[in-house]
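[1] Quick check, what structure comes out for this input:
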Amino acid sequence: MRSLLRYLLKNYAFLLFIVLEVISFLLVVNYNGYQKAKYLNSSSRIIGSVYKTCNSVISYVGLARVNRQLSEENAALRTQLANLPEIADSIKIQSVVLPEDSVCRFISARVINNSVNKLYNYFTLNKGKRDGIRRDQGVINGDGVVGVITKVSERFSLGFSVLNKRWGVSARHLKSGTFGPISWDGGDYRHVTLNGIPFHVDLAVGDTIVTSSYSSVFPENILVGTIAAFDKPVGENYYHIVVLLAVDFKSLSYVQVIDNLKREEILLLEKELPDD
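    Down below sits the predicted model:
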């Protein structure tokens, strides 16, 4: 208390000046219409800017939660869309649709690790066995094909992306319906190669490439990308086609894992075929 009194006595002139300045300011603002209006306008603008900044910060912090919710909703919608043909068939025969008649379901997951600059690129997801993730399930996002699950633990899973020389996907030229395998040569992360398309097929830059129906990993018509360039190699029967990927692998965030509910049945049936 004594120290405070000494401080006030020592600086009383400065403190008195501040008090008088505040009183003068209040008198000017309260008894002069123009100054009062300017003050209120300025203070409102400052407060508005503060609120806007605070709201932006809060919105940014909440983006992760919003993205997660949107990804889960997207997965649910994809599941419903994928099963529409089965529902339509059940309506025609007027029978009840049972859960086991569904074609597939989509499981939302977040990418927690990802690479693009290796020959054998992979990604890691924050979902595992307890969430229904299994080996050989396809992975997509809102833009198109991402990859396939290769290893699974209880809470996490690992997958090869399209940017992996050990893995490819059966694709189809949408306009003609002609199909062939997609592969990556280890170069540009934005492009892959489509093989097996014969010369008699009419191609154009910008043509759409989607997944074919000859895959137990992906439903058909999932976007792969668009034709960026093509040529006819001398002495060959098939085009060399460069496809611009629809997915930006440098910004992977949320994905959907495809659980094909009829895959095991298909594979078991195909195993019964005799070897040639």
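[2] switch to C-alpha atoms for all contacts and neighbour counts from now on
    Noted.
[3] what comes up buried for stretch 62-79?
    R68, S71, E72, N74, A75, A76, R78, T79 (16 or more other C-alpha atoms under 10 Å).
[4] Looking at the residues you listed, which one is closest to G177?
    G177 lies nearest to R78 out of the buried residues of stretch 62-79, by C-alpha to C-alpha, at 23.1 Å.
[5] Surely that closest one touches V103?
    No: counting by C-alpha atoms under 8 Å, R78 sits too far from V103 to count as a contact (11.3 Å).
[6] rewinding a little: inside helices: which ones of the buried residues of stretch 62-79?
    Counted as lying in helices by DSSP state H, out of the buried residues of stretch 62-79, are R68, S71, E72, N74, A75, A76, R78, T79.
[7] Apart from its neighbours in sequence, what residue is nearest I241?
    Of all residues not flanking I241 in the chain, F230 sits nearest, at 4.3 Å (C-alpha to C-alpha, 6 or more residues apart in numbering).
[8] count of neighbours near that neighbour?
    Around F230 there are 16 other residues, counting by other C-alpha atoms under 10 Å.
[9] Also the one 10 residues further on?
    As a burial measure, H240 scores 19 neighbours (other C-alpha under 10 Å).
[10] Which strand or helix spans R45?
    helix 33-61 (DSSP states H and E).
[11] Tell me the buried residues in that helix?
    K36.
[12] Show me what that helix is packed up against.
    Packing partners of helix 33-61 (3 or more C-alpha pairs under 8 Å, 6 or more residues apart in numbering; DSSP states H and E): helix 12-31.
[13] in the helix it packs on, what's buried?
    The neighbour-count check on helix 12-31 (16+ other C-alpha under 10 Å) flags V29 as buried.
[14] before we move on, what about stretch 97-110?
    By 16+ other C-alpha under 10 Å, the buried positions in stretch 97-110 come out as S102, V103, C104, R105, F106, I107, S108, A109, R110.
[15] May I see those arranged in TSV, with secondary structure as well?
    Below are the buried residues of stretch 97-110 laid out as TSV (DSSP: H, G, I helix; E, B strand; the rest coil):
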residue	secondary structure
S102	coil
V103	coil
C104	strand
R105	strand
F106	strand
I107	strand
S108	strand
A109	strand
R110	strand
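[16] Now the second one, please; I'll put the structures next to each other:
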Amino acid sequence: MRNLIYLIWRNNFFIYFILLESLCFYFIVQYNNYQKASFVNSSSFVAGKTFETTSSISSYIGLQSKNRRLAIENAELRSRLINSYMNSEITRQSVIDSVLLQQYKYSEADVISNSTNKRNNFLTLNRGSKHGVKPEMGVITDQGVVGIVQGVSKNYCSVMSILHKDSRISARIKKNGYFGSLIWEGKNATIASLKEIPAHVPIQIGDSIVTSSYSAIFPQNITIGVIKSFEQMPSKDFYKIEVLLSVDFKNLSNVYLIDNLLRLEQEELESKNAE
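    Predicted structure coming up:
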């Protein structure tokens, strides 16, 4: 308290000056119509700008929750798409019972870690076993395929990116249906290679590459990219095809996890056939 009194006493002339200036300003505004109108207009402008700035800041802060809600809604909508269902059509004599059985379920996740400059690249997502995540689930964005879940903990999961030496995605040329394996050769984060496409198949730059129906992880027709270049290798019966990936792996934030509800049944049957 003593220090406060000393501070006021030490600056009393300055404080008196501010009080008198404020009082003069009040009288000028209060008893002069022109100055009063100018002050009101200026006050309205300042207040409007202040509210506008505050609103912009509040909207920006709320974007994260809005994006979360939109991602959840998109995941639910993807789960309702026709390619998420399998047509289990049963024919008995002349009676056809057509039932759509859901095969794929989508859920949203955030990317909390990602690498693109290594030979073997992984992502970490903020979803784990308590959210229903399991190994071998597919991961995509609105732009296309990202990778496949490898490790799962309670709250997180790791994803083997397409940008990994062991990544193999069953892919096909959309316009003619010829399929092969998409691999990454470790040179460029935007380019992958499509293997096993016969050299007699008519293709051209810009042809769309999508997932095939031979995968137990991804639904068919999920975008992968487009043909960037191709050439027929001497004394070989297959093309060398470069695919420009549709996903920008250096700018990943929100993804979708794909759960094939019939994958185990399919793999168990296929493993018996392989015996």
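[17] related to what we said a few turns ago, what is the three-state secondary structure of the residue nearest to I241 of the first structure?
    Using three-state DSSP, the structure places F230 of the first structure in strand.
[18] Can you give me the distance of it to G187 of the first structure?
    Look at F230 of the first structure and G187 of the first structure: by C-alpha to C-alpha, to the nearest Å, they are 17 Å apart.
[19] picking that back up, any idea which of the ones in helices among the buried residues of stretch 62-79 of the first structure is closest to T193 of the first structure?
    Closest approach to T193 of the first structure among those (C-alpha to C-alpha): R78, at 27.2 Å.
[20] what's near enough to touch the residue nearest to the closest one when sequence neighbours are not counted?
    In this structure, R78 of the first structure finds its nearest non-sequential neighbour in F106, 6.5 Å apart by C-alpha to C-alpha, 6+ apart. Listed by C-alpha atoms under 8 Å, 6 or more residues apart in numbering, the contact set of F106 of the first structure reads A75, A76, R78, T79, Q256, V257, I258, D259.
[21] Pull the contacting residues for the last one.
    With contact set as C-alpha under 8 Å, 6+ apart, D259 of the first structure has these partners: C104, R105, F106, I107, G132, I133, Q137, G138.
[22] Same question for the second one.
    For A76 of the first structure, the residues meeting the contact criterion (C-alpha under 8 Å, 6+ apart) are R105, F106, I107.
[23] cool, the first one as well?
    Contacts here follow C-alpha under 8 Å, 6+ apart; on that basis A75 of the first structure touches R105, F106, I107, S108, Q256.
[24] residue ranges for the helices of the second structure, please.
    Along the second structure, the stretches classed as helices by DSSP H are 2-10, 12-31, 33-79, 263-274.
[25] For my notes, please list those in CSV and give distance to K165 of the second structure for each entry.
    Shown next, in CSV, are the helices of the second structure (distance: least, C-alpha to C-alpha, whole Å):
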stretch, distance to K165 of the second structure
helix 2-10, 71
helix 12-31, 73
helix 33-79, 29
helix 263-274, 24
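[26] Looking at these, spot the one closest to R127 of the second structure.
    Taking C-alpha to C-alpha, helix 33-79 is the member of the helices of the second structure nearest to R127 of the second structure, at 13.2 Å.
[27] Tell me the residues of the first structure aligned with that closest one.
    With TM-score structural alignment applied, helix 33-79 of the second structure matches the range 33-79 in the first structure.
[28] Go ahead and confirm G147 of the second structure touches T141.
    No: with contact defined as C-alpha under 8 Å, G147 of the second structure does not count as touching T141 (10.0 Å).
[29] Can you pick out the residue with more neighbours from those two?
    When neighbours are counted by other C-alpha under 10 Å, G147 of the second structure and T141 differ, and G147 comes out ahead with 27 against 19.
[30] Distance of the residue lying closest to I148 of the second structure once chain neighbours are set aside relative to N260 of the second structure?
    By the measure of C-alpha to C-alpha, 6+ apart, the closest residue to I148 of the second structure outside its immediate chain neighbours is G138, 4.7 Å from it. G138 of the second structure sits 8 Å away from N260 of the second structure, going by C-alpha to C-alpha.
[31] shared neighbours, those two?
    Common neighbours of G138 of the second structure and N260 (criterion: C-alpha under 8 Å, 6+ apart): I217, F218.
[32] more neighbours, those two?
    A count of neighbours by other C-alpha under 10 Å puts G138 above the other of G138 of the second structure and N260, at 24 against 21.
[33] any idea how far that one lies from M1 of the second structure?
    Using C-alpha to C-alpha, G138 of the second structure is found at 68 Å from M1 of the second structure.
[34] go on, L257 of the second structure?
    Separation of L257 of the second structure from M1 of the second structure (C-alpha to C-alpha): 63 Å.
[35] So what's the residue count around K130 of the second structure?
    The number of residues packed near K130 of the second structure is 12, by other C-alpha under 10 Å.
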